[in-house]
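In: coords below, sequence missing:
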């Protein structure tokens, strides 16, 4: 009969019912721990990307505002881009216009766009006196004929 018990008991002779129950609980929890670890990794990765977007986007925004307040073709494009982020309905922006920027300003637009992808606050609120600055941009570049 002892031999028959061994054959019917797949766990083996050194594991008893308590060990089997613990192994089953552990196996059942493993997917949850794996999913929780994966979720924690995704959250950490998103946080790292947000931090990078702020680290790169804020100086880029400052550079774009500086250029937008000047009087050149690139100023118009930067100003229209910033106004479009601020209020795309009131200030539509033609993305093809970005082709008129030098490489560094083009990259700055992409950095600011990344910053604004998951906004912590409105784009103009990142700049000291932002509302006044955006009012000035609207005065300079807000005419829809500037496209």
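Out: Looks like it came in fine. Only a predicted model underlies this, so the values are computations on that prediction, with no experimental measurement involved. Residues are numbered from 1 along each chain as shown.
In: for the rest of this, base every contact and every neighbour count on C-alpha atoms.
Out: Noted.
In: so which bits of stretch 77-91 are buried?
Out: Within stretch 77-91, the residues that count as buried by 16 or more other C-alpha atoms under 10 Å are 77, 78, 79, 80, 81, 82, 83, 84, 85, 86, 91.
In: which of these sit farthest apart?
Out: Across the buried residues of stretch 77-91, the longest distance by C-alpha to C-alpha is 14.2 Å; it joins 77 and 86.
In: here's the one I want to compare it with:
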């Protein structure tokens, strides 16, 4: 048995051990996000389109830069829902009561709404200390993950295509919209690298307006 296969099996086993808490925190986050997604605000639009992207990634491709619109708690909630959706036992709308009706409302509200540009903003003052505390590990982990994803994107495999489109949506703002359900096609380590890069990207962007 090759080292690569052994490592992949080890990663899968570790992930399965974490899966119950991933589901629990993901469902809790989803319940917090749904009221936001149904609000007629810029934040609601971003969250609504994100949830639609998990529901039908082909029809509702998502501009990853729209995550910059969110406050830190909302952003982390989106990541938790995304992690829950990685190996879904059920589809995202089935995680909540009356999910079909709720997602029908989201479709009616946001399916034809343009997403518009996102502008850098400073982190809220009460989050500055928190950001400073976590800056080094977020950047270090994100840079390592980004470098690895770049290497994967050059390999010409099915996973390379997914990783390439993921990176293009982050690098070229408002031009590439990503099929969020494609992330399910990545192995566990690559998926976790994508989460690390999303977190680094969000952190750096929210810091852009600080002096």
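Out: Nice, thanks for sending it over. Please read all numbers here as calculations on a predicted model, not as lab measurements.
In: how about a markdown table for the buried residues of stretch 77-91 of structure 1, with secondary structure and distance to residue 54 of structure 1 added?
Out: Formatted as a markdown table, the buried residues of stretch 77-91 of structure 1 follow (DSSP: H, G, I helix; E, B strand; the rest coil; distance: C-alpha to C-alpha, whole Å):
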| residue | secondary structure | distance to residue 54 of structure 1 |
| --- | --- | --- |
| 77 | helix | 22 |
| 78 | helix | 19 |
| 79 | helix | 20 |
| 80 | helix | 21 |
| 81 | helix | 18 |
| 82 | helix | 16 |
| 83 | helix | 19 |
| 84 | helix | 19 |
| 85 | helix | 16 |
| 86 | helix | 17 |
| 91 | coil | 24 |
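In: could I get these as CSV with distance to residue 49 of structure 1?
Out: Output for the buried residues of stretch 77-91 of structure 1, formatted as CSV (distance: C-alpha to C-alpha, whole Å):
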residue, distance to residue 49 of structure 1
77, 27
78, 24
79, 26
80, 26
81, 23
82, 22
83, 25
84, 23
85, 20
86, 22
91, 28
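In: let me know the closest of those to residue 38 of structure 1.
Out: Distances from residue 38 of structure 1 to the buried residues of stretch 77-91 of structure 1, taken by C-alpha to C-alpha, are shortest for residue 85, at 33.4 Å.
In: remind me, longest helix of structure 1?
Out: Counting by DSSP state H, the longest helix found in structure 1 is helix 17-68.
In: enumerate every residue touching residue 144 of structure 1.
Out: 91, 92 (C-alpha atoms under 8 Å, 6 or more residues apart in numbering).
In: residue 105 of structure 1 matches what in structure 2?
Out: Aligning on TM-score structural alignment places residue 105 of structure 1 opposite residue 74 in structure 2.
In: does that match really touch residue 33, like I thought?
Out: Yes - counting by C-alpha atoms under 8 Å, residue 74 of structure 2 touches residue 33, with 7.2 Å between them.
In: distance of the aligned partner of residue 31 of structure 2 in structure 1 relative to residue 69 of structure 1?
Out: Counting by TM-score structural alignment, residue 31 of structure 2 corresponds to residue 62 in structure 1. According to C-alpha to C-alpha, to the nearest Å, residue 62 of structure 1 stands 11 Å off from residue 69 of structure 1.
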